[in-house]
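Enquirer: got a predicted structure plus its sequence, pasted below:
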Amino acid sequence: MAGRLPGPEARWAFSTLGCSGASWDELAALAGRHGFEGLELRVADDEPLRIGLPAHEAKVAARRLAGAGLSVVALNTYVRLCAPFEPDERRDHQSRHLSALVTLAQGAGASGIRVFMRDDDASPGPGMTAGEERALRRIVAVTGQCREAGIRIFVETHDSHSRGDRTARFLSSLDRHVPGHPCEVVWDAAHSWSHGEDPAETFEAVAPWLAYVQVKDIRAADDPVPVMIGEGSYPIDRLMITLAAAGWRGWLSLEWERKWHPELPALDAALARVREWVRS
């Protein structure tokens, strides 16, 4: 089963975390060389896309990437939904960034924005934590804006919400309290596994809200440094079998974290390895 895609309609993307600062032309060339069709675009001060970018520049990016046949799967942001509010909520840093990023995503032609929960409460009870209540309030504040812009908010299985079961509890609460909310799930598959969930368990938990899957291989659950696909300890065959059995047809996005691990080979080599692995 190694390398078998979950159905003929599955599409591959990659995150620009693996090629920080790359130009639109460089991204198009990378994707075209290896047959990738989508991008997760990192948003930060050291990237072409950043908060405060003039609207016309975001639209230039959208035109350049669309002209190369590329979809912008998400803008990868560092919003922390569970963070404490500023003393004056009207000036809350996370809320203002969230709203600005919805506008940026619309201009850049993205489907949505990736966010983190980052809850300080590591041992939640059956109800919402104080941090999750803050996340809910921030989501309520932008739900109308997201609806008008056609933008979704992608909650990643990361940090406090690495496990699918906890992420699913939060999304279920959102469904009850905020009908029509814009939130879906980005499943960082290796994160959930390194926190004790089998791929089948995580998929069952988050499937109702699943937007796309971030794929990577890592040395070990307790040593999550990325390695080439198929060369680490992450059970990627089980992931693919799970997706295939469910008939899932969404995006698979390679997250090659060279920004945080500059000793890694270039993204070009990692993309080549993915295509080799898929065809094996």
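Expert: Looks like it arrived, so ask away.
Enquirer: from here on, just use CA atoms for contacts and neighbour counts.
Expert: Noted.
Enquirer: and what about the spatially closest residue to Asp165 that is not a sequence neighbour, helix, strand or coil?
Expert: Spatially, and ignoring its direct neighbours in sequence, Asp165 is nearest to Ala205 (5.6 Å; C-alpha to C-alpha, 6 or more residues apart in numbering). Ala205 falls in the helix class when you classify it by DSSP: H, G, I helix; E, B strand; the rest coil.
Enquirer: burial check on Ala122, number of neighbours?
Expert: 11 (other C-alpha atoms under 10 Å).
Enquirer: was I right about it contacting Ser160?
Expert: Yes: in this structure, Ala122 is within contact of Ser160 by C-alpha atoms under 8 Å, at 6.2 Å.
Enquirer: before we move on, back to that, okay, the residue nearest to Asp165 and Gly144: tell me how far apart.
Expert: 27 Å (C-alpha to C-alpha, to the nearest Å).
Enquirer: and here's the other structure:
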Amino acid sequence: MNSRRIFLKNSMALAAISALDLPLKKSKPKLAFSTLGCPKWSVSEIISTAVAQGYQAVEIRGLQGELYLPKCPEFSSPDQIAQTRKQFEDKKIKICNLGASTALHHLDPEKRQKNLDEARRFIDLAQQLACPYVRVFPNDLPKDQDREKTIDIIGEGLLELGKYAEKANVTVLLESHGEVIWKDVLLRIMKQAEHPNVGLIWDIFNMWSVTKEPPKEVYATLKKYIRHTHIKDGRLVNGKPEYTFIGQGVAPLTEAIDALKSGGYDGYYSFEWEKMWHPEIPEPELAFADYPKSIKKYF
């Protein structure tokens, strides 16, 4: 009898909470950072910082100034790759993404082939590292190329890479980047490249700083394809971004992250601190320590 009373009491309490629509706990985001933010660091420095600052993963966009990862000693042979993978696994830090420089907009057959071959090398490397994603760029809509043909060839190349990646159990992610940052253009490309091993990286500030499309609308349009996010903040000075720590700029991160949360997004919120391209911004030690604290307020 007592057990029944306790059961009924607990059931009523849970029903009351449900009726009030009160969350039982706050969601905890999965955090990563890109090595674009620490272009001089070794693998050991990257891993130790990730552990110390509470990150769950790292996306590798170059190591010690080298962007083409197969050229790096850490990835130069099967043994070296296995050793590098073990360094991350021993500290329980995942490699969540490899950032290739592949650009899919080229109509020139030789340039196109070179870029596709690079992406394939990254897909092969990702397989060896048990890394789920490889990033590629769309990337531009050159004035000396037919716009429609360029958009079509981006989609064709992305689908070709997705089919290749399927064999490696890797997903190819197109980043909203360059001149291909409008939601409707991205939607067209993603529909053309429809494949289980093809997805999208939503770089929130990258898109919004140019298009000013509301993040809620962007997410509603592209939700189906978004597998990964790049998070950064900044101010616009004379039309160009000046990067800041999270929460100190004008990026509409609240709207974007609210949309991601309400839509059930369960991927990484990856901090992209562009130190490689902007050496004048604060050092990675400061930026990587700030991000986990600053991003909390959005959750």
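Expert: It's in. Source: prediction; values computed, not measured.
Enquirer: TM-score for these two?
Expert: Scored against TM-score structural alignment, normalised by the length of the first structure, the superposed chains reach a TM-score of 0.86; 266 aligned residues with a C-alpha RMSD of 2.5 Å.
Enquirer: could you count how many residues lie near the residue nearest to Asp165 of the first structure?
Expert: 18.
Enquirer: equivalent analysis for the one 4 residues further on, please.
Expert: Summarising burial for Trp209 of the first structure: neighbours were counted as other C-alpha under 10 Å, giving 18.
Enquirer: which residue in the second structure lines up with it?
Expert: Alignment note (TM-score structural alignment): Trp209 of the first structure maps to Tyr225 of the second structure.
Enquirer: so how far is Asn2 of the second structure from the residue lying closest to that match once chain neighbours are set aside?
Expert: Nearest residue to Tyr225 of the second structure, sequence neighbours excluded (C-alpha to C-alpha, 6+ apart): Gly199, at 4.9 Å. Gly199 of the second structure is 53 Å from Asn2 of the second structure, where distance means C-alpha to C-alpha.
Enquirer: so between those two, which is more surrounded?
Expert: Counted by other C-alpha under 10 Å, Gly199 of the second structure and Asn2 do not tie: Gly199 has more neighbours, with 26 against 7.
Enquirer: which SS class is that one?
Expert: Reduced to three states by three-state DSSP, Gly199 of the second structure is strand.
Enquirer: map it onto the first structure.
Expert: In the first structure, Gly199 of the second structure lands on Glu184 (TM-score structural alignment).
Enquirer: spit out the contact partners of its match.
Expert: For Glu184 of the first structure, the contact set (C-alpha atoms under 8 Å, 6 or more residues apart in numbering) comprises Arg152, Ile153, Phe154, Val155, Leu171, Trp209, Leu210, Ala211.
Enquirer: for PyMOL, write the select line for the buried members of those residues.
Expert: A single PyMOL command selects the buried members of the contacts of Glu184 of the first structure (16 or more other C-alpha atoms under 10 Å):
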select buried, resi 152+153+154+155+171+209+210+211
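Enquirer: tell me which of the contacts of Glu184 of the first structure persist in the second structure.
Expert: Of the contacts of Glu184 of the first structure, the ones still in contact in the second structure (both residues aligned by TM-score structural alignment, their matches' C-alpha atoms under 8 Å) are Arg152, Ile153, Phe154, Val155, Leu171, Trp209, Leu210, Ala211.
Enquirer: now render those as a markdown table, adding distance to Val278 of the first structure and secondary structure.
Expert: Formatted as a markdown table, these follow (distance: C-alpha to C-alpha, whole Å; DSSP: H, G, I helix; E, B strand; the rest coil):
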| residue | distance to Val278 of the first structure | secondary structure |
| --- | --- | --- |
| Arg152 | 29 | strand |
| Ile153 | 29 | strand |
| Phe154 | 26 | strand |
| Val155 | 27 | strand |
| Leu171 | 32 | helix |
| Trp209 | 26 | helix |
| Leu210 | 22 | strand |
| Ala211 | 21 | strand |
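Enquirer: in the second structure, which strand is the longest?
Expert: Scanning the second structure for the longest strand, with DSSP state E as the assignment, gives strand 94-103.
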